[in-house]
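J.: Pasting the sequence and the predicted model now:
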Amino acid sequence: MEAWTITEHGGPEVLSRVQRPTPEPGGDEVRVAVRAVGINRADLLQRLGHYPAPPGAPPDVPGLEFAGEVDAVGPRVTRWQPGDRVMGITGGGAYAEAVCVHEGELLAVPDGLDWPQAAAFPEAFLTAWQGLVTVGGLAAGDRCLIRGASSGIGIAAVQLAAALGAEPIGSSRSDERLARLRALGLAHALPGSEGVDREALKAVAPGGVALVLELVAGERFDESLAALAPEGTLVLVGLMAGMEARLPLARVLMRRLQIRSFTLRSLPLEGRLRLAREARRHLLPLLAAGRLQPVVDTVLPFAEAPEAHRRMAAGGHFGKIVLSH
């Protein structure tokens, strides 16, 4: 099979298209003929040498999410059969013509979703679910601030919060992207800036928000903490603005705040299986009903993986960049 490999750490030019043996599924595994691959920032960080693949994943083949058709199953598999349309997440290896994963990690692709849309769903929406609900405890009626709302995870989080009956508030550097999020359920848009506009937030959430989904972090992390109501929770999911931050401990202590974190890629198998079960129960019905919409910005041929990385690094996209076979 063909696969894209990282030959050394560096720019998009270090990606190399090579032939690799087609993997064979183990006892509980399913082999998927990959039709589309979602591009994620983690892929770029892995290429640069900043985010190595987790144990058990191919160290040099990136790719965290995919969609395709089942073409082989292991002897203990009961859930799937060849020809089924599926999508899923993996620790790595999706930049290939085939990938093997545990049967419990896969999700059925609802009717009406094409391959690029299906490949754009798992990573963003499962991360949003875990961050907002499993870790953050978001409930109907809660106000939540999504920092970096126009990112892939942010777009998913806005839709999910709205579908759950919460009140999503979004911040982004781009007012134009915030305007586009209105149609996806964004209740309030904070003026575009690197930080949180405190006066604008106070106008829509005078007492603060119950939850901040933090996708930005960096030097203005303390502004996210300031946005929380007493006993509020901040869930750290991304570090787009940097890995160092000022932490005002007195505010955390006196307002009884919680700071929690979550990463999808490093979850052990048991965690990924649990998350897939939750997705089947809660997310797929919303997806099938059209209440959640994978947003695709660009679809490129599988042969153009380096160009996909360049486009993601350049920014300016709204929604997923996808490689299609």
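T.: That came in fine, so what should we check first?
J.: switch to C-alpha atoms for all contacts and neighbour counts from now on
T.: OK.
J.: Look up the closest residue to G104, ignoring the ones flanking it.
T.: The shortest distance from G104 to any residue other than its chain neighbours is 5.6 Å, reached at L273 (Cα to Cα, 6 or more residues apart in numbering).
J.: Following the host helix or strand of that neighbour in sequence, what is the next regular element?
T.: With the criterion set as DSSP states H and E, the secondary-structure element containing L273 is helix 269-278. Next in sequence after helix 269-278, counting helices and strands by DSSP H and E, comes helix 284-288.
J.: residues in contact with that next one?
T.: Identification of contacts with helix 284-288 by Cα atoms under 8 Å, 6 or more residues apart in numbering yields 110-111, 163, 292-293.
J.: among those residues, which two are most distant?
T.: Greatest spatial distance in those: D111 and A163, 20.1 Å, computed using Cα to Cα.
J.: ok, these two, which is more surrounded?
T.: Taking other Cα atoms under 10 Å, D111 and A163 do not tie; A163 has more neighbours (17 against 8).
J.: Now that one: closest residue in space, sequence neighbours ignored.
T.: Of all residues not flanking A163 in the chain, R291 sits nearest, at 6.6 Å (Cα to Cα, 6+ apart).
J.: list the buried ones in the helix or strand harbouring L45?
T.: Using DSSP H and E, L45 falls within helix 41-48. Within helix 41-48, the residues that qualify as buried are 42-44, 46-48, counting by 16 or more other Cα atoms under 10 Å.
J.: Any chance you could list what contacts it?
T.: Contacts of helix 41-48 with the rest of the structure, by Cα under 8 Å, 6+ apart, involve 6, 8-12, 14-15, 51-53, 62-64, 309, 312-313.
J.: ok, structure two:
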Amino acid sequence: MPETMRAVDIKGDVGSAEALYITDIPKPHPKGAQALVRVKAFGINRADIMQRDGEYPAPPQAGRILGLEFAGVIETLGEDHETSFKIGDEAFGLVYGGAYAEYVVVSTHMLIHKPANLSWEECAGIPETWLTATKVMYQVGEFTPGKSILWHAGASGVSISGIQLAIANGASAVYATARSDAKCDFCVKTLGCTAAFKTTDPNWADEALKVTDGKGVDIIADLIGPAVFAGNLKIAARDARVVLIGLMSGFKLKEEVDMGLLAFKRIRYEGSTLRSRNESYQRKLKDSLVEHALPKFEAGLFKVYVEKVFPWEQVVDAHKFMESNTIMGKIICTIR
């Protein structure tokens, strides 16, 4: 068996999309509860862009190769692997890094059996986005049926997942924001949102408050950051939860903010990342997804919206497409 494999690396460790290239690196070996998976497809995520640019320090166990989610075939197993998996099984899962490669080592505790009715591309687009959405809603946002929720960047992978979860699990209203009319229409007409608001409109928060009859929103999932911080405080209901999981508009506030709203409304504003969590935390989310969401994928009630599939030799183009901010769904790369 070859001791090397092909993987996507970054010239100079950080750089633009053009810095990505495919090279040969040592093939990893599974230990303990791990599996070695031959990758058939992997997902592109905003965190990959930030890490490539040097703006997202990866956890130590991630390694230098990008990639957080994948789908593929188990090739070998460590001596203490979960007994529900065997060599040759088709599976998908979440990793701290390394999915942009022909092979990836992953804990079997984080693997999920691939449903027969889902493609490699669809399965590769589930782990990062759906686990993040589950964390935002339940672990941090404290969602219960009857609460309202707003998902910023409504056409992103995480928010598409979260919108479906919220509707299926009894939200009283599900709102979204986006930067274009087309994306707002997608959120309402395709995904089923109650309403969507265009954040390029300076009055978007006033419109959102009007739609809620002045009550505001119970949970806000924020993938944008500084550009919507003041708006979030305005549209938050009393005792609302705002969960910051993305910084698409940068790292620093550029406008004055009425901090009194934060206190008087008793808003809890909390930042959260999934990648920095230990395996025990991630495993609980995975188990929740397998129990509650996977049957809905198998029944066709939940859907992975794949915007475009690239052969992995075109990973530079895939990253540029992500950076265009025009997508409505997941970007997937396949390895043949």
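T.: Structure's in. What do you need? Not measured: the values here are computed from a predicted model.
J.: Can you calculate the TM-score here?
T.: The TM-score (TM-score structural alignment, normalised by the length of structure 1) is 0.95; 324 aligned residues with a Cα RMSD of 1.5 Å.
J.: just to revisit the earlier point, so where is the helix holding L45 of structure 1 in structure 2?
T.: Correspondence between helix 41-48 of structure 1 and structure 2 is established over residues 46-53, with TM-score structural alignment as the criterion.
J.: Likewise for stretch 152-163 of structure 1?
T.: When stretch 152-163 of structure 1 is compared against structure 2 (TM-score structural alignment), it corresponds to residues 157-168.
J.: Give me the mean deviation of that stretch from structure 1.
T.: Taken over the aligned residues, the distance from stretch 157-168 of structure 2 to structure 1 averages 1.2 Å (mean Cα distance after the TM-score superposition for structure 1).
J.: sorry, back to before: so the residue nearest to A163 of structure 1, which of the three states?
T.: With DSSP: H, G, I helix; E, B strand; the rest coil as the basis, R291 of structure 1 sits in coil.
J.: Which position in structure 2 pairs with it?
T.: In structure 2, the residue paired with R291 of structure 1 is L301, using TM-score structural alignment.
J.: Which members of the contacts of helix 41-48 of structure 1 are classed as buried?
T.: Neighbour-count burial within the contacts of helix 41-48 of structure 1 applies to 6, 12, 14-15, 52-53, 62-64, 309, 312; the criterion is 16+ other Cα under 10 Å.
J.: residue in structure 2 matching V70 of structure 1?
T.: V70 of structure 1 maps onto I74 in structure 2, by TM-score structural alignment.
J.: Give me the number of neighbouring residues for the aligned partner of P301 of structure 1 in structure 2.
T.: Counting by TM-score structural alignment, P301 of structure 1 corresponds to P311 in structure 2. Residues within reach of P311 of structure 2, counting by other Cα under 10 Å, total 14.
J.: In this structure P311 of structure 2 contacts C333, no?
T.: Yes. Checked against Cα atoms under 8 Å, the pair P311 of structure 2 and C333 is within contact range at 5.3 Å.
J.: Quick one: residues contacting T177 of structure 2.
T.: Going by Cα under 8 Å, 6+ apart, T177 of structure 2 touches 150-154, 184, 196-199.
J.: Cross these against helices and list the overlap.
T.: C184 (DSSP state H).
J.: In strands only, show me the contacts of T177 of structure 2.
T.: Taking DSSP state E as the definition of strands, those contribute 150-151, 196-198.
J.: what would these look like in CSV with neighbour count and distance to K215 of structure 2?
T.: Conversion of these to CSV gives the following (neighbours: other Cα atoms under 10 Å; distance: Cα to Cα, whole Å):
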residue, neighbour count, distance to K215 of structure 2
L150, 31, 13
W151, 29, 17
A196, 25, 17
F197, 25, 17
K198, 21, 20
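J.: ok now stretch 216-227 of structure 1, how far from the chain's centre?
T.: The chain centre lies 20 Å from the centre of stretch 216-227 of structure 1; the measure is Cα atoms, centre = their mean, to the nearest Å.
J.: and what of stretch 179-199 of structure 1?
T.: Its chain's C-alpha centre lies 19 Å from the corresponding centre of stretch 179-199 of structure 1 when counted by Cα atoms, centre = their mean.
J.: What's S280 of structure 2 aligned with over in structure 1?
T.: By TM-score structural alignment, S280 of structure 2 lines up with E270 in structure 1.
J.: what does G63 of structure 2 give?
T.: Using TM-score structural alignment, G63 of structure 2 lines up with P58 in structure 1.
J.: what sits against its match?
T.: The neighbours of P58 of structure 1, taking Cα under 8 Å, 6+ apart as the test, are 92-93.
J.: Ok, E256 of structure 2 next?
T.: Residues touching E256 of structure 2, when contacts are defined by Cα under 8 Å, 6+ apart, comprise A230.
J.: Good, we can wrap up now.
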